[in-house]
Structure formats: structure tokens, C-alpha cells
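S.K.: Test case, fold it:
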Amino acid sequence: MTSRYTTSKALLEALQEADVSFIFSNLGSDHPAIIEALAEAEKEGIDFPKIITCPHEMVALSAAHGYAQVSGKPQAVLVHVECGTQNLGAAIHNAWKGRVPVLIFAGTSPYTQEGELRGSRNEFIHWIQDVPDQPGIVRGYMKYTHEIRTGKNVKQIVHRALQIAQSSPKGPVYLTSAREVLEEEVEKVEIHPEQWRPIAARALAPQEIDPLVKDLLAANNPLIVTSYIGKNKQAVKELVQFCEKLAIPVLESVPNYMNFPSDHPLHCGYQWNTSTQNDLIEKADFIMVIDSDVPWIPVNNKPSPNCTIYYIDEDPLKEGMTLWYIPSKRFFAADAETALRQLNEVIKNADIDSLQVNERRKQIEKYHKAQREEWKKAEQFFDDIITPEYLTACIREVCDENTIIVNEGISNFQTLYTHLQMTKPGSIFGSGGGGLGWNGGAAIGAKLADPSKTVISLTGDGSYLFSVPSSVHWISQKYDAPFLTVIYNNRGWKSPKLSTLAVHPNGIANETNQFFVDFTPHADLSKIAEAAGGAYARKVENPHELKEALNEAIKTVKSGRSAVLDVYLPAISQENQMREEKNHSTV
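M.R.: Below you'll find the predicted structure:
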């Protein structure tokens, strides 16, 4: 059979040239030309990105997301027309809000119906899946959308899309093409990938640096707030150097990475949906916010009116958020590592009040130590109950420098960061968004990106179910990507309950303990993974068994088999009763 050089083959070549290793795919009737090109490549020994068959698109995009976070390299996701695009679901939101580069390709229904071109409509579904504006489904979440109309420039389009995806602020891109175009025979085009590199990092304008440094050095109580500076390991290094020079405390607000070593004496904790005023924010007379979308929640927790604020971010205007503002003196569109390098160079020779800095350092170190002592007290178990704090402390004990944590704890988000106390850049990742179900696919992507790592996924029972665990664990087994899942199982959705109590603390829902979030009857969640992917499955209800179960699960994962521990925390339906009993015993 004579080989044909088609648009599909050129598309796959372009992905290979761009250093894409995997195509996380859910194939459909729009992909015959791609399937044919892949089959021919396998037969002829041609190197194309490896196909990872994903029985659910949410898992596919979450896996590409996790891979990109660990490796720094964007991967491709291949889905079926508008139905597959819609099935990407919340993963699209996560990639957009998490600033993660990924290329999504979807076919479209053929545009001929009487055999005028190869690939013309020949299945009833081609009429049913023909929609007016397929890219409109995702346009609000993409940096770039484009329809490939010919194979003659498909390589240029793919490289341009990936250049946009990788340029700050990074994000997903979406390409489409009809079957007839994918089947088109074309002449081969040579591309030089080095001509399609991402846009260079942006720096602070030189004239803006001196006023910032002047305000900083005049401050008595400066503070750094960050959320995702840790996406760049070198930026963390620069931040540590900057803070050590001037004894500036660091607060992590809704972190998605390890942004500052938790054991560093200048690290002063984490915050999420805190309902109280953070004393460091309240006391600060200078705050530099670096890479943080939500540095504080003003209704409960905000700086004083006299505090001088500077804001540094790749996207300081937040044009994708319709309501967003903070009272900053100046906003800078700059790369965190580059900006901190500039600032470190300036303060190296600045006139610094060393007595003031040394006194501040002593106070911060005292604060840090007292804070850690309080954290430690919360890690004890009592009355044969497994608390989230105790569970997280036990997980911390089985982690080492070769561990990657995938965190989708949601209602236990702050607890996880507080009691894991990560110290190494690249050791923990969050989705960056609010689309639940990211954890399973992300763990697969993380493991594929660095097979030498031990990957641990931490999730609530709700987000575990959202992750499509049957597909996740089938993929994990098929592609030799074992990881440990620990389910923080409170048998319900706790976050809606917390949201209700925050608005109606003395309402009828609280009085009757009816929040409509109870998962009764309770499912045996770990058995899903066992049935779908042969995972080690175990339910843990006794705190005395917890450490042994974690060690056994880690041992299993390191031997090449995934494991799921379904750990029973106090049920949300019992919390009101437990609180009353505790209050009664105290009285």
C-alpha cells in the first residue's frame, strides 16, 4: 500500500517536533486519518508522541495538566468533536485558571455529505454532532482557538498554538479540523522549532524599582503574600534570598505549589477561606503580593488602610475575572523570578537598618516557632477518631524528598498544607482552579512526567468521585503509572455545608443539621479502583491501624501497583452532635 503524507501526519510530526511526549486521547469518528497515520508510524518505526487511551476526557486533560506542572512541557489532548469537548468539563477551567499550557485538538463533523472528498459524512452521528460554534464551547477558557482549514500550513498553526500556550501567562489552546482536511494529501513542510519559542519573561521597568525599594526599606513590618510563585523553582530560590536579606515573613494564601519552605523561620503559615483577620496582614505596613490571585478575602481579612501594597504578577489586571481589585499602589506585569532577581541586585548594596532587620528577624522566628507548636498540638488523635490533622501528619511521615503530592483536599485544603509542611519546590501541586475531579488524572500525569517519583494523591470523597476513578485506575494499570490515593472521607460534601454556615451561622440548616450533602448509603470507594485497575484497596476506620496501612500502601505503590486508602474521618452528618457532646463534656 502506497504511503500518503496527510494533514494528520503533518499534525503529529509537528507535535513531535515541539517535544510533546504524550497525546491523552479519547478517539471518535472524526479521527480515522489520525488513527491511520499513527498505525503507519508504528508499523514503520516512526517516532510520534505516544497515545494514552483515556476512557474519559476529564481524566485526559487532568493528566496533561499534571504532566505539564511536573515537567514544564505542554502535552496534547485529543477529543471527539463537540461531545468530547464538552466532556472535558471542569478540567478546562482548571487549566485556564491554573495557567497550565496544553494543546487540545478536536475534530468537527465533516463538511461534505455525498462523497465529494475522502472523509465525507458516512455515519448518522455526523449530522447530530454538527453544531454552529464548536469553539464557542471553550473560547472563554482558551488563550487561542483556531480551525485548521488545510494541511499546507498545519505545522505552522500547531507551533504557533504551542508558542501561545507557553507564553506567560500560560494556558490551554484549542484547535479543530474536519475529517476532509485531516485526510488531505499535502507536501511536507520543514519547521525550525527554535523559531517558535515562547515570549521571553517580562521584567520590572527600571524606573519603577527604586520607588518600590524605598517604600520597602521604610517599612517596619513588611510582608510577602504569594500563592503560586512555586511553579518556577528558581523563583522560590530568589524569594528566599530576598526575604532572608531583609527578614520579611511570608504568608501563603490559597497555595497551589510549595512557594516557600515551611521549615524556614520566615515562613508564617497558610490561609484559605479564613473567617478571621490574619494578624500579620493587619499589622503590615508594606505588603508585596507576588503571584497570587486571592491574597486575602476582604470581607473577613484585609490590610490596614495605611498599608502600602505592591502587586507583581504575569497577569496583574486579571482580565479573565469580572470582579477583581486590591488597593495596590502599583501593579507590575512581570515574571516573578526576573523581578526578584532585579530586586535582589538592588538591595544587595542598599542602605539597610541592620538593627531593625535583626530585631524583626527575632520576632518573626518567635512567631514561626509558636505557630508550629500550635500545629503540633492539633496532630494528636483522641476517642479513636481519625482527624484530618492526624491523618495528614501520618502522611507527612511516609513522604521523602522523592515524593510528589497531588492535593485536591478542598474542605481540608488548609489542613493539608499546614500539616504536610513541604519544603522542596516541585513537591506539591494543586489544580489552580475550582473544577473538582482533577486529582486522579493529575496523579497519572505527574507519574508519567517523572516515573522516579512516588506520587500521592490527596482527595476528599466528593472530589474522588468527580475524578472518574474507574477510568483513572484503568489508565494507571495499563500504562504502568502507579500512585497512592488517600481519601479524606467524611461521607459527604463538606464545602457546601461550610459555605452555608459562613452566611447563615445560626440558620435553620444548622439548627436541623440538614445541608443535603450526606452521602448515604456509603459507597466502598476504594473497591472502584480495585475492580477497574487492580489497585490495592483498603478502608481505614481505626487510628491505630493508620500508620501500618500507609506504610503497606506506599510499599505496594513502589512495587508497581496503585493503592487507595479510604480513610474515615468524622462524618459531616455527625459533626453537630459531636460538637454538642464536646461542649457538654467541657461544661
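
S.K.: all contacts plus neighbour counts: C-alpha atoms, from now on.
M.R.: Noted.

S.K.: Please compute how far stretch 208-218 lies from its chain's middle.
M.R.: Per CA atoms, centre = their mean, to the nearest Å, the displacement of stretch 208-218 from the mean C-alpha position of its chain is 33 Å.

S.K.: let me redo that: stretch 331-348
M.R.: Its chain's C-alpha centre and that of stretch 331-348 lie 25 Å apart, by CA atoms, centre = their mean.

S.K.: how about it: buried residues?
M.R.: Neighbour-count burial for stretch 331-348 flags 331-344, 347 (criterion: 16 or more other CA atoms under 10 Å).

S.K.: Name the nearest residue to residue 127, sequence neighbours excluded.
M.R.: Residue nearest to residue 127 in three dimensions, not counting chain neighbours: residue 109, with 7.3 Å by CA to CA, 6 or more residues apart in numbering.

S.K.: The one you found contacts residue 133, correct?
M.R.: No - with contact defined as CA atoms under 8 Å, residue 109 does not reach residue 133; the gap is 11.7 Å.

S.K.: Out of the buried residues of stretch 331-348, list just those in helices.
M.R.: 336-344, 347 (DSSP state H).

S.K.: Tell me how many other residues crowd residue 121.
M.R.: Using other CA atoms under 10 Å, residue 121 has 22 neighbouring residues.

S.K.: and it, how far is that from residue 85?
M.R.: Separation of residue 121 from residue 85 (CA to CA, to the nearest Å) stands at 20 Å.

S.K.: and for comparison, fold this next one:
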Amino acid sequence: MNGAQALIRTLVDAGVDVCFANPGTSEMHFVAALDDVPDMRAVLTLFEGVATGAADGYARMAGRPAATLLHLGPGMANGLANLHNARRGRTPLVNVVGDHARSHKRLDAPLESDIDAVAGTVSGWVRRSLAPEDVAADAADAVAAAAAGTIATLVLPADVSWSEGADVAVPVPARPAPRVAPPVVDDVAAVLASGEPAVLFLGGDAMTAEGQLAAARVTAGTGARLMSETFPARAARGAGMPELTRLPYPPEMAIAALAGTKHLVLAGAQAPVHFFGYPDVPGHPVPEGCTVHVLSAPGEDAVAALQALAERAAPDADPVLLEAERPELPSGELTPRSMAAVVGALLPERAIVVDEALTSGVGLAELTSGAPPHDWLSLTGGAIGDGLPMALGAAVACPDRPVLGIQADGSAMYTISALWSYAREQLDITTIVCDNGSYAILQHELERVGAASDGERAGQLLDLGGPDLDFVALATGMGVPATRATTAEELADQLQKALAEPGPHLIDAVLRR
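M.R.: Model prediction:
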């Protein structure tokens, strides 16, 4: 068999049976080999950033990697922002990038670039297959590397792909996450027993239901506060879960949230830092005099560490859990808060919420906290344009669960072509576009960095008007049924109908300017 056939068969045997693709000439033998390995599901996207973001969303929900197929260095560059988000979320992902045939590289063809160097900026593992006999083993190693929570990029020269002489490789057994040593648990238990103000700060796999419930036992028995990363990759939420405060995004609010803390205990998370530096503001919200303790580092088994800590520090404590509660359906003007109330009132059980609402997300966490159990996916790396692709990947991973995307208007335009893939695959995704006609988050940042300006030219770079974006037309033009809501009542009616019908839908929620 040729290299492409061996690669795909090895990926499938290793559990990677979905590939989000935007291929080109150098990947055509991979494309042809899909007919020889029907167990690999290939999902076409119209932009590489959709492919990489979809692979991110898929892996977050499936718990195992998807593959991407990208065309040379420029194709990978188009997908780089969402590879960045995947890296920040420790998403397992196998990134296959085609390259020129080995004999052609020395000619410096127009699409020639240093793929390996660019891949290294977002990948924890990079390898170039140098012969067809190597491809399958390289693919097995890539899956094993990705399973540890990283992006594994395999560069596949075109002639290695088309050449015969390859064979399928045996998958590399996955290694379980390392356990935290008992003395570490004992040390943290002693810190929490001191009675000094403490915060148990969660991230990574600590945000699963099991991790949060164990953490809530700890806080119930020790008096520590429970808090999480601002943008966790995946969080279990809803009735029956503990109340979990996210560290706020604005620096002044994050600093206030941790004020007075003497001990910050990290479980699956890194010590928090602000997204940006600001004049006369410290780079992180951890107060002076606060000691940071690592219960489990990212990549270690945070759930087991929290369960061990609960047994050690709070053996008889019962976690305080949220009761089932929904807001009343609002009426009147459509604002970010009334939009959040509609979502909280109607959110289906077992829904997957993909949150890229940004500034329009005010009230979403609060008003959905008592909704039926659901999962929440966040923008981990801050590179906007991940929401629509992540919803695509999540829906492919979980076809029996409704997906609800809450999507800011400006960032939607980065990867709007994801809607075409929704329609082509007939995925059960409902998208609410938070249409406020501006890059509102940048208006806030303009003031926060001390560069506030009332000038017309500065304002034009933050305003999405002139012409206004028509999301109904954009969606219907790509095969997704779409409606427009201008009041809370209209949004509620349209969301109920969209959730009741299979397939994709988009609602353009026109918010108060």
C-alpha cells in the first residue's frame, strides 16, 4: 500500500477516525486513500481555521484526537489561530500537513515554506515522514503524543504519500496521566487546615463533574473558596453541580476576586495572569503575600488528586450543590442579559454550549447555572473565531446531543464559512449571533489601556456598521435556515422552534446598540 493508505489505516486503528480537511494538490493521495479506508470520516471545511477549530471542539467532547488535513505551510498558517487555542486548552490533536515532494523542495516552489518551524510554535510534537516505510510508525507516535494533551504535527511530503512500500503500524498504548504523590496532597491538606483564607483554583480535567464534586467536598469541609480559570476548555455545569465562580476577565475584577487570599491552590490549572499588560496594573491578579501551591499541574491527574485531598482534608463533608432553577422568560428589549435569560430558560438537558459571546455574555453563567446538566466550551487561548468551528467539531463528536453556540458578531466573521459545513453535514447546531454591530470588547480595551479616544477614525476601527452585516442572508446563503430576533419574545419563540427541529439553525439576535 502507499504511504497515505498506511497513514489513514494506522490513524483509524489508533482511534482517530475523524479528519477535518481543507486539502490541496500535495494532499491528493490522502484524499484518494479515503475511499480505501471508509472507517475514516472526512469533513470538508472551506477554510483551514474552521478545520483546526473543529478538531479542537471534537477532541474536547470526544476525549480523543481528531485529525486535520492542511495544505502546505500557508494552509497551516490559515489554521494557526485555532491551533493556538487548542494548545492553550491542552487539546489532543493530530495535525497532518502536506508538503512538496522531496525532490521538489530544493527548487523553492512558490508555496515552499518552513512548515516545521511554523508548526513548532503551536505543537508539542513535530515530525516529518522521510520515507513511506516510516509513515505508519510516525502516525502511531503522533496519536500517542497527542493523547497526552498536545498538538502533534506530522508533515507528509507528497511523494512519501504516493509511494508504495508502506504498511500499517500497531498503535502505541496510551499512557495514563501521572498521579500526584501523597506527600503533595498532605502538604495541601495542611495548608487548608490552617484556617487562613484560601482559594481552590480549578482548570483542565478538574472541571469534569467528578473533579468539581471532589473540589466542592474540600471547600465545604475547609472553608476555602472555589474558583476556576476564566476560560476552561470544558466545564460540566448545571443543576446538581457545585457553584463555581470563574475568575473574571477584566484585571480590576480579577484582582478584587482574589483580594485577601493567603493560599492559592492549583488543581489542573496554572497560576492566573491577565491576558494583557496595562499601565500601572500588575501582570497577574495573585495578591502580594499569597503563596501559590500546586496540587496537580496540567497533565497530571487532577481528579484523583482532588478526590485524595477530599478524603484527607474533608472526609465527612458533603458538597453544596445547585438546585434546579431557571429564570422566567423575559419580555421587551433584547439586551445581553435578557438574551442570557432566554438561554437559561430554554437550555435543553445534555446540551453543549459553545461560548464565544465575549462582551455580550453578561449574565450567561449566572442565568444558566441551575439549568439541566450541560457542558460548556470556552475560548481558551483568546484567539477569536473559534466558536463556530468548535460547535462543528462538538456536534460531530456528539451527534445525539444538541449544540448551542452563543457567538459574537465580529468574531463570527473570522470563520463564518463553518455554517456551510453545518449544512452539508446536517448537524444539530443552533447558533445565536450576538449582533451588537461592533467590536465591543475592543472598545473596552481602548479605555482600559489608557488610549480612550472620541476620534472618528479610531471609532471606525471598532464599528461593524456601514454596511451592516446581514447574518440571515449569510446563513441562508450557505444552507442554514436563519431568522432575526429584535425582542426577547422573538428570541424565545425562535430558539424554541430551532431547538425542536433537527439540523442547523441561526438566530440573528439584534442587541441594543
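
S.K.: where does the TM-score land?
M.R.: The TM-score (TM-score structural alignment, normalised by the length of the second structure) is 0.88; 505 aligned residues with a CA RMSD of 3.3 Å.

S.K.: thinking again about what came up before, residues touching the aligned partner of the residue nearest to residue 127 of the first structure in the second structure, list them.
M.R.: Using TM-score structural alignment, the equivalent of residue 109 of the first structure in the second structure is residue 100. By CA atoms under 8 Å, 6 or more residues apart in numbering, the contact list for residue 100 of the second structure reads 26, 72, 112, 157-159.

S.K.: Can you list which of the residues you listed carry over to the first structure?
M.R.: Checked against the first structure using both residues aligned by TM-score structural alignment, their matches' CA atoms under 8 Å, those keep these contacts: 26, 72, 112, 157-158.

S.K.: Any chance of JSON lines for these, columns neighbour count and secondary structure?
M.R.: Listed next are these as JSON lines, based on neighbours: other CA atoms under 10 Å; DSSP: H, G, I helix; E, B strand; the rest coil:
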{"residue": "26", "neighbour count": "22", "secondary structure": "helix"}
{"residue": "72", "neighbour count": "26", "secondary structure": "helix"}
{"residue": "112", "neighbour count": "16", "secondary structure": "coil"}
{"residue": "157", "neighbour count": "26", "secondary structure": "strand"}
{"residue": "158", "neighbour count": "23", "secondary structure": "helix"}
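
S.K.: Which pair in those residues has the greatest spatial separation?
M.R.: Using CA to CA, those span at most 12.8 Å, a distance reached by 112 and 158.

S.K.: Let me know the helix or strand that residue 585 of the first structure is in.
M.R.: Taking DSSP states H and E as the criterion, residue 585 of the first structure maps to helix 575-586.

S.K.: Okay, helices next: where are they in the stretch 1-150 of the first structure?
M.R.: All helices of the stretch 1-150 of the first structure, identified by DSSP state H, counting those that start in this stretch, fall at 7-17, 32-44, 57-71, 81-87, 90-97, 125-128.

S.K.: which bit of the second structure covers the third one?
M.R.: In other words, helix 57-71 of the first structure. With TM-score structural alignment applied, helix 57-71 of the first structure matches the range 48-62 in the second structure.

S.K.: Return the set of buried residues in the matching stretch.
M.R.: Buried residues in stretch 48-62 of the second structure, counting neighbours by 16+ other CA under 10 Å, are found at 48-61.

S.K.: same deal with stretch 538-557 of the first structure?
M.R.: Of all the residues in stretch 538-557 of the first structure, those buried under the rule 16+ other CA under 10 Å are 538-541, 543, 546, 549-550, 553-554, 556-557.

S.K.: Next: stretch 352-360 of the second structure.
M.R.: 352-358, 360.

S.K.: Just the ones of those in strands?
M.R.: Using DSSP state E, the subset of these located in strands is 352-356.
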